[in-house]
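In: Mind folding the following:
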Amino acid sequence: MAEKVYVVGVGMSKFIKPRGEIDYPEFGLEAAVKALNDANLTYDKVEFAACGYVYGDSTAGQRVLYQLGMTQIPIINVNNNCSTGSTALLQARNAVASGSVECAMALGFERMARGSLSSAFTDRTNPLDHVNMVMAGPPAAQIFGNAGVGYIEKYGATPRHLAKIAEKNHRHSSLNPYSQFRDVYTLEQIEQSPKVFGPLTKLQCCPTSDGAGCAIVANEAFIKRHGLWDQAVEIVAQIMATDSPKMLSTDAIEWAGADMSRRAAEQAYKKAGITANDVQVVELHDCFSANELLTYDALGLTAPGKAHTLIDSGNNTYGGKYVVNPSGGLISKGHPLGATGLAQCSELVWQARNWAGERQVPNVKYALQHNVGLGGAVVVSIYKKASDKSTQPLVGYNPAIEARPITQADYDKAKSAKRAEFLEAKL
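Out: The predicted structure is shown next:
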C-alpha cells in the first residue's frame, strides 16, 4: 500500500522580470533554503530531489543543490514544458509514496530570456508540429488565443469575460509580495492594452519571469519524528495526464490541452473521494486568460460550456464559491516555467495553513492545483491540511505575506552538516 505523502515545507523567491542580474543557482538556493527552514530541517534529511527547469544545461539541479551539500542523494532533472514544477513535485511525491525514501525535495527554477517564448531548437521536429501546421504559427499566444476564440464562438462567452479574468488576477496579485506585478487595473485598461493575438491583450498574458519555488515532502513516520504534524498538508491526490487524440483535431480548445486537464481532474477527484464542489481555493494555470476560461470547464468548476457564467456570478473570486488564483496567477504573479508548479504548491500550502493574511480564503478544507504544459502534460493535485490545529511559522516571520531574502543564518540552518565538516577539513 502506498504511503501517504505530505508537504512539510515550502519556499519561493520573488518572481521578477528577466534581467540577468541573478543566476539560477541563486534563485534555486533561496527557494530550497526557505523550504528547509519552513520545515526546520537541514539538507541532510533530504533523501531524494527532483529539480525542474526548461531552459538550461543538463544537471543544473545538481549545481543548485551542491551549494547545500554534496550528500550523494539521487537528483533527477525534469523538463516537461510549463508543467515542469508540478512534474518535479510528482516525482518527489512518488519517491515517498513508494516507500523508498521518507523525505524528498521538489525544486523548480528558471532564468528566462526576455520576450515571448520561442523554441530553443530550430533544426529538429517541434513537439507541437501538428498544431503549428494547422495554425500556421507556433507562438503560445496564438494557441491559447485561438482556444479563447473557439470557446467564445462555441458557447457564447465574450472577449469581456477574458478581460474579467485578467482584472481579477491582477487585483489578487496586489496582495502577494512574491508577484512580479502588483498593479491593479480596470477592465477598460485591460481591454485597451496592446493587442497580442485575437481577443488577448497584453494584460491578459503572463510575462516571462525569473524565479524559483521548492517543496519538501515526507511520510507520516518522518513527520511524527520531527514534530511537523500541525503544519503538514497532505497531497490527497495527484494525477498526471497527457494529450488524447482530440489534440490532433482542428478544435482549438483541444490544442490548449483541455482533454488532458479534464481526465486528470476527474481521476484526482475520484482518488481524493471528493467532487469539485468540495474545493474552496484553486491555483489554475492561467498562462493566458483564455486558458483560465476553458479550464473552469475542464476542472468541473462549472458545467460544460458555462465557464463565463462562473465569471458573471462572481464565483471565481472572494465572496464566491471558489477563489481562483489568489496568488495572482501566472498572468500577474509571473511564469518562470520550472518554478510555476511549485509556486502554486506554496500558495496552496499557505492557504491550507491559514497563513495567507489579506488574501486568505476562508475555511479552506480542500485546495486544487492545475499546472499544464503544451506538448503535453498536466498535473492536477488536491491538498488538505493534516491537522485541525493552527500553527505559527517556524522562521520568525510569516513567509506567506512577507518575501524576505535569505540570510547567512538561514543558509547555515539549512545546509548539510556534512558540508560544514568537509569545508573545515579542507581548511
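In: CA atoms for contacts and neighbours, from now on please.
Out: OK.
In: which non-adjacent residue is nearest residue 411?
Out: Spatial nearest neighbour of residue 411, chain neighbours left out: residue 33 (6.1 Å); criterion: Cα to Cα, 6 or more residues apart in numbering.
In: State the distance from residue 150 to residue 424.
Out: Distance, residue 150 to residue 424, by Cα to Cα, to the nearest Å: 63 Å.
In: and these two? which has more neighbours close in?
Out: More crowded of residue 150 and residue 424, by other Cα atoms under 10 Å: residue 150, with 19 against 9.
In: mind listing what's buried in the host helix or strand of the more buried one?
Out: Residue 150 belongs to helix 140-155 when assigned by DSSP states H and E. Residues of helix 140-155 classed as buried: 140-152 (neighbour count, 16 or more other Cα atoms under 10 Å).
In: where exactly do the strands run in the stretch 101-250 of the chain?
Out: For the stretch 101-250 of the chain, the strands defined by DSSP state E, counting those that start in this stretch occupy 103-110, 195-197, 200-201, 211-218, 233-241.
In: related to what we said a few turns ago, show me what whichever strand or helix holds the residue nearest to residue 411 is packed against.
Out: Residue 33 is part of helix 24-38 when elements are defined by DSSP H and E. Helices and strands in packing contact with helix 24-38 are listed as strand 6-12, helix 60-65, strand 103-110, strand 211-218, helix 408-414; criterion 3 or more Cα pairs under 8 Å, 6 or more residues apart in numbering; DSSP states H and E.
In: now what about the first one, what contacts it?
Out: For strand 6-12, contacts defined as Cα atoms under 8 Å, 6 or more residues apart in numbering pick out 30-39, 178, 211-220, 223, 228, 231-235, 343, 345-346, 349, 386, 399.
In: of these, buried ones?
Out: Among the contacts of strand 6-12, those scoring as buried are 30-39, 178, 211-220, 223, 228, 231-235, 343, 345-346, 349, 386, 399 (criterion: 16+ other Cα under 10 Å).
In: Here is the second sequence; please produce its structure so I can put it next to the first one:
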Amino acid sequence: MSSKVYVIGVGMTKFEKPGRREGWDYPDMAREAGTAALHDAGIAYDTVQEVYAGYVYGDSTSGQRAVYELGLTGVPVVNVNNNCSTGSTALWLAARAVRGAADCVLAIGFEKMAPGSLSETYADRALPLGRHIRELERLRGPGRPMAPWMFAEAGREHMERYGTTAEQFARIAVKNHRHSVNNPYAQFQREFSLDEVLASPGIVAPLTRLQCSPTSDGSAAAVLASESFVDRHGLAGRAVEIVGQAMVTDFEDTFDGTAAALVGAHMSRAAARAVYEQAGLGPQDLSVIELHDCFATNELLTYEALGLCGEGEGGKLVDAGDTTYGGRWVVNPSGGLISKGHPLGATGLAQCAELTWQLRGTAGARQVPAAAEHTGVALAHNIGLGGAAVVTAYRPADR
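Out: Predicted coordinates:
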C-alpha cells in the first residue's frame, strides 16, 4: 500500500461555449485531454491500471465510451457523477486507489453541455436539491433561475450581516476575468472593467452575467501514481504530491438557518480543516489557490471557509488586493469558473492541472512566482450542491 500519491501528468482541452466546435463530442474531448495527460506523464495508456471517469450529463457508460478513445485494455472504468464536484471526486477516488493496490490510475472528467442556465433533467422524481431549495425559500423567499438564485441569496445574506457590497463581489469577477487573459485554455480571455461587470445584464441581484460561470464544453485529466512508480520512472522532478485531501457531504448544520450553509460553506470549511490537519499546513502556507467561483458571491464566501480571513471579512481581502498577483495569495490564476469556464465533470481536474503547472513553474504568463519557489504549496476547492466538497493540497515531490 502506497502512503503517498503523486500527480505525474495532467492535460486539458480549451474550454468552449457549448457547440462552438462543430462535431466536437465528449469522446473527442476526453481523447484530447487524456492523451495530453498521458504524454505529460511519459506513459502509454496500457500502463494505467484503473480509470475514474467523471461527467454529470450523459448515459451510464459514457465513461467507457470516452476512455476507449485512449485504448481498449480491459481495465476497470468507474463512472463518477457528483454534481459540480464530479472532477474532484474522480480525483479523490483515484488517489484512494493508489493508496490501495494500484500503482498508476487515470482520473478524467468531461462535459458536453446545453447552452443557458442549468435546468431540471427529470421531472418525474424527487429533485436532489429539493430540501435545500425548500429551506432557502423559507428563509429568503422564492427565486429563479435556481443556481444563481441560491448563490445570490447567500451573497445578499452576507451583505446584510457584514456590510459587504455589490462592488466587492463585482471586483472578484474583474480579477478573474483579468487573470484569464493569460490562460489559453479559458473560455473567455477578455478583461472587463468594474463598470462593465456591474453594467452587464442582471441575473439575480447582486449577480450580473459577468459574475456567473458559463456553461461549457471541455475535458481535463490527471494521471496519479504511487511513490514506487515515481521512483522507478525517475519522475520526482516533475511529480506533484497530494499532501492532503478530503471530501465531505452535508452535515446537519447545512440546515442551520443560513443561506451560506445551504450553498456549501460548512462543507467547504470542514474539508479545508481536514486537509490542513493532514498536511500540517495552514492558510498562511499557501501560495496559490484554485477555488469554486461558480458565482462571484461564492468566491468571497469560500475565502472565509478556507480560513483566509475571519467570518465576515471576505470583502476586506478583496479591497486589500490580497487574492491577486502582489497580494498574500493568488486565487484562481486560471480565471476560475467565471472566466475559464465550467464543464461540470472537468472542473475539478482542470484545477488540478492548473496547480500542477503552477507548482512546476510552467504556467507561462500567469505564473505565480511564489508557487514555483521551494516553499510553494497549492490548494484546490471544488463543491457540488446536494452535496459534496472536495479540498486538495499539493506540493512538488522534490521539495
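In: Drop the TM-score for these two in here.
Out: TM-score for the superposed chains, counting by TM-score structural alignment, normalised by the length of the second structure: 0.95, backed by 387 aligned residues with a Cα RMSD of 1.0 Å.
In: Distance to residue 256 of the first structure added to the strands of the stretch 101-250 of the first structure, as CSV?
Out: Formatted as CSV, the strands of the stretch 101-250 of the first structure follow (distance: least, Cα to Cα, whole Å):
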stretch, distance to residue 256 of the first structure
strand 103-110, 22
strand 195-197, 15
strand 200-201, 15
strand 211-218, 25
strand 233-241, 14
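In: Looking at these, which is nearest to residue 15 of the first structure?
Out: Residue 15 of the first structure lies closest to strand 211-218 among the strands of the stretch 101-250 of the first structure, at 4.8 Å (Cα to Cα).
In: Also compute the angle for the closest one relative to strand 6-12, please.
Out: 160 degrees (axes from the mean of the first three to the mean of the last three Cα atoms, to 10 degrees).
In: what's the offset of strand 211-218 of the first structure from the middle of its chain?
Out: How far strand 211-218 of the first structure lies from its chain's middle: 10 Å, per Cα atoms, centre = their mean, to the nearest Å.
In: Then stretch 251-264 of the first structure?
Out: With Cα atoms, centre = their mean as the basis, stretch 251-264 of the first structure stands 18 Å off its chain's centre.
In: That one aligns to what range in the second structure?
Out: Here stretch 251-264 of the first structure aligns to the second structure at residues 258-271, judged by TM-score structural alignment.
In: would you turn the helices and strands packed on helix 24-38 of the first structure into JSON lines with distance to residue 240 of the first structure?
Out: Formatted as JSON lines, those follow (distance: least, Cα to Cα, whole Å):
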{"stretch": "strand 6-12", "distance to residue 240 of the first structure": "18"}
{"stretch": "helix 60-65", "distance to residue 240 of the first structure": "22"}
{"stretch": "strand 103-110", "distance to residue 240 of the first structure": "16"}
{"stretch": "strand 211-218", "distance to residue 240 of the first structure": "18"}
{"stretch": "helix 408-414", "distance to residue 240 of the first structure": "31"}
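In: which stretch among the ones you listed comes nearest residue 183 of the first structure?
Out: Shortest separation from residue 183 of the first structure across those is recorded for strand 211-218, at 19.2 Å, computed as Cα to Cα.
In: If you count contacts, what does the closest one end up packed against?
Out: strand 6-12, helix 24-38, helix 84-97, strand 103-110, helix 337-353.
In: out of those, deepest packed?
Out: Across those, averaging neighbours per residue (mean count of other Cα atoms under 10 Å) puts strand 103-110 on top, at a mean of 32.
In: That one packs against which elements?
Out: Checking 3+ Cα pairs under 8 Å, 6+ apart, strand 103-110 of the first structure ends up next to helix 24-38, strand 49-52, helix 84-97, strand 211-218, helix 337-353.
In: Aligned counterpart of the residue nearest to residue 411 of the first structure in the second structure, please.
Out: Aligning on TM-score structural alignment places residue 33 of the first structure opposite residue 35 in the second structure.
In: Might you report the residue contacts of residue 302 of the second structure?
Out: Neighbour list for residue 302 of the second structure: 265, 268, 291-292 [criterion: Cα under 8 Å, 6+ apart].
In: Closest to the centroid, which residue in the first structure?
Out: Closest residue to the average C-alpha location of the first structure: residue 341 at 2.1 Å, with Cα atoms, centre = their mean.
In: what residues are up against the aligned partner of that residue in the second structure?
Out: Aligning on TM-score structural alignment places residue 341 of the first structure opposite residue 348 in the second structure. Applying Cα under 8 Å, 6+ apart to residue 348 of the second structure gives the contacts 85-89, 91, 380-382.
In: if you set the cut-off to 6 Å instead, what comes out?
Out: Applying Cα atoms under 6 Å, 6 or more residues apart in numbering to residue 348 of the second structure gives the contacts 87-88, 382.
In: What distance do you get for it to residue 218 of the second structure?
Out: As judged by Cα to Cα, residue 348 of the second structure and residue 218 of the second structure stand 12 Å apart.
In: same question, residue 94 of the second structure
Out: Going from residue 94 of the second structure to residue 218 of the second structure by Cα to Cα gives 20 Å.
In: again, but for residue 396 of the second structure
Out: Using Cα to Cα, residue 396 of the second structure is found at 27 Å from residue 218 of the second structure.
In: Right, I'll leave it there.
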